[in-house]
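Enquirer: 3D, please:
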Amino acid sequence: MQDASDGNDVTEGLDPQAMSTWLKDLGIGIEPPLTFAKVGLGQSNLTYLATDAKGERLVLRRPPLGELLASAHDVAREHRILSALQGGDVPLPVVHGLCEDPAVTDVPVLVVSFVDGAVLDERADAEMLSPDARHRVGFSLVETLGHIHQVDLEEVGLTDLASHKPYGARQLRRWSRQWDLSKTHELPELERLTERLRALDPGPGEIALVHGDSHLRNVIIDPRAATVRAILDWELCTLGDPLADLGTLLAYWPQPGDPPSMRFDASMVAGFATRSELVEHYASVTGRDVSAVPFWHALGLWKLAIILEGVRRRQQDDPRNLTAVGAIPASAVDEIVVCGHRVVDGG
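Expert: Okay, the predicted model is just below:
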């Protein structure tokens, strides 16, 4: 899993003593005392690694600190989704529980198993893989998306997880509202990209389980086999067009020749599959028509810009939400919007 953050307060957001008692009482063999550390570079829900006296490890997730937008960072909903998918084809951590006891925590805390493996947070992580492994990992992630999109919603009890109305229009409405609520600066080019996407919306499509945040930093891989051991961070999971997940993956998958941006750059290391190869592999393993992928790719970039702006807002409102990578600059949001226009233009 990810290394511990070097922040000054590794337990901020948790009551270690109360949480230790609650975890022990789960009956899963946890032996006090426990130590806690923030992990990862995530800018959304906060993630902690709990280690007991025997060296057994658990992972805890809670919403970020400070005031939150309505419906955002819902780890109780994430608990429902992960619980429903246990034992299926989607690679996941084991769900151990959801703490909503006000004597233990002020917000819900999700508890899952620790999954050993590699997380490609940075270029240096990717460079540790062989070139062949780098090429395979993107294909394994695409195959994982295929498993998610094949989930029988009725069988796992998730048919009511979200609306079944056309997904593109839903996403454009929802994230436009998020932008209005969280923006820290005016950005006419984002507004123009919004209008271009509305015009390109392919309309009603297939309804499937959609992860909503599918990228390299949200999977744990077997570093030798370069296969996905677990896909994480399900807070944006919903029902909608499965091509949206592929679009998100492409939005977080920069490659040589792209305009400069603050996107995760592990995929810039030599050996990784190109975005075109990922699309071709998805079409091959799922049999789906991928002609609308450019819309979903551009929508993914548009959403990423809005998500980054939301991170900036939370960091400005409450500096406790700063992580090891520091504050997100306004230019990072602007650069992602440029990338979105380029995709719409056919670049």
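Enquirer: CA only for contacts and neighbour counts going forward, please
Expert: OK.
Enquirer: Show me the helices in the stretch 151-300 of the chain, by range?
Expert: Listed in chain order, the helices found in the stretch 151-300 of the chain under DSSP state H, counting those that start in this stretch are 153-156, 167-182, 188-200, 243-251, 275-286, 293-317.
Enquirer: Reformat the ones you listed as a markdown table; add mean neighbour count and distance to G117.
Expert: What follows is these, written out as a markdown table (neighbours: other Cα atoms under 10 Å; distance: least, Cα to Cα, whole Å):
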| stretch | mean neighbour count | distance to G117 |
| --- | --- | --- |
| helix 153-156 | 13 | 27 |
| helix 167-182 | 16 | 33 |
| helix 188-200 | 16 | 37 |
| helix 243-251 | 26 | 20 |
| helix 275-286 | 16 | 22 |
| helix 293-317 | 23 | 26 |
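Enquirer: nearest to V119, of those helices?
Expert: Between V119 and these, the tightest spacing by Cα to Cα is seen for helix 243-251, at 15.5 Å.
Enquirer: just checking, what packs against the closest one?
Expert: helix 131-149, helix 293-317 (3 or more Cα pairs under 8 Å, 6 or more residues apart in numbering; DSSP states H and E).
Enquirer: Here is a second sequence; please produce its structure as well for comparison:
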Amino acid sequence: MTGAGGCRAALTWLDEPTVEALRAALRLVAPGLADGTIVPRGLEPNDDPQWCAASAVVDDRFVVKFAWAEPPAQRICHQVRLLDSLRAAAPRLPLPVVVATSRDPAMLVTQRAAATPFFDVRHLITTPDRQAVADDLAAVLVALHDADVLTSVSEATGPLPEPMAHASTGTLRARFGALIRPDQRDRVSAWCDRADQALAAPGRTVLVHGDFHGDNHLWDRELLRLRLVVDWETAGTGEPEFDLRCLPGDCGTELFTATVAAYERMSGTTLDMDRIMAWHLRTVLGDALWRAEAGVALPDRRTPAHWVDDLADRFTALKTFG
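Expert: Model (predicted):
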């Protein structure tokens, strides 16, 4: 199956967020899928052009990413270029199998893997499983963060973006206090000060996934082995610690610390725990902030104040950010 629109084609996107528009685009990009059963995910109008994108599963065998505005269309094309260069630069990485790509309209079609998001298997991980899971997480990140990978990908794709956490500490100081208990406000402010100190000096520059959370690494449910890393649209240059920022919450502190130890053993480099937790703070509270201000429920249906309590427990367990 081949894609429509080469690398020199003009960039376009769908006219509207409908299954009918997607089906018409598939007739151009992947005709063999156009008449298949389409199950969309996230296909709904959005006032912000940044988020006018969605995906769909076709015939339970393929995943299609598409957009109906320019910013996400650009991200799709970035992901296409990145996957192509990564396949050569880091062949050990478990990347999606690309079936078709296009700029006109922007689209990426990949094979759907028989694998499960980490969020849906983490409750199955027992103490005897922990080291193998940590090794799988670390191995993927070590392979991605290799200096030669960044050099190779940059040469192939040109300048890369720099992913950032959801919110700056300045934004959190100014707006997060209204969402939490009065007794938590000084603590959050002190955490922001500590995060600023931790990130004051630049870190080592590597290629980062940019959004390495539990929906974006997929696992064999029976064997508890990592099978696939998906959603590379925000990949770019950053520091290794940035890519580990979701793990303290996603994995729990014991699996997280085991992953850090495995990463350091495999890479021969040292990770800065304070830097990881500084990015973790900005990511967790930034996520809670935008959801609360947009009227979107937090994923676990709790409150920002609960998330602050969770952070306090993690900082205590990890003996950081006292």
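Enquirer: Would you pull the TM-score for this pair?
Expert: TM-score for the superposed chains, counting by TM-score structural alignment, normalised by the length of structure 2: 0.70, backed by 286 aligned residues with a Cα RMSD of 4.0 Å.
Enquirer: Could you check which residue of structure 2 pairs with G240 of structure 1?
Expert: Here G240 of structure 1 is matched to G238 in structure 2, going by TM-score structural alignment.
Enquirer: Over to T194 of structure 1?
Expert: Per TM-score structural alignment, T194 of structure 1 is aligned with C192.
Enquirer: Next, count neighbours for the match of G240 of structure 1.
Expert: By the criterion of other Cα atoms under 10 Å, G238 of structure 2 has 23 neighbours.
Enquirer: Touching, it and P202? I think so.
Expert: No: look at G238 of structure 2 against P202 with Cα atoms under 8 Å: they stay out of range, at 9.7 Å.
Enquirer: Could you double-check that L129 of structure 1 sits in contact with P223?
Expert: Yes: between L129 of structure 1 and P223 there is a contact under Cα under 8 Å: 6.7 Å.
Enquirer: now the residue lying closest to the match of T194 of structure 1 once chain neighbours are set aside: how far from V229 of structure 2?
Expert: Residue nearest to C192 of structure 2 in three dimensions, not counting chain neighbours: T169, with 5.4 Å by Cα to Cα, 6 or more residues apart in numbering. Distance check for T169 of structure 2 against V229 of structure 2: by Cα to Cα, to the nearest Å, it reads 29 Å.
Enquirer: same question, R275 of structure 2
Expert: For R275 of structure 2 relative to V229 of structure 2 (Cα to Cα), the value is 23 Å.
Enquirer: swap in F212 of structure 2?
Expert: Taken as Cα to Cα, the span from F212 of structure 2 to V229 of structure 2 is 8 Å.
Enquirer: And F119 of structure 2, by the same measure?
Expert: Where V229 of structure 2 is concerned, F119 of structure 2 sits at a distance of 13 Å (Cα to Cα).
Enquirer: Also L150 of structure 2?
Expert: Taken as Cα to Cα, the span from L150 of structure 2 to V229 of structure 2 is 17 Å.
Enquirer: In space, what's closest to whichever residue in structure 2 pairs up with R136 of structure 1 - neighbours in sequence excluded?
Expert: Using TM-score structural alignment, the partner of R136 of structure 1 in structure 2 is A132. With sequence-adjacent residues excluded and distances taken as Cα to Cα, 6+ apart, A132 of structure 2 is closest to R225, at 7.7 Å.
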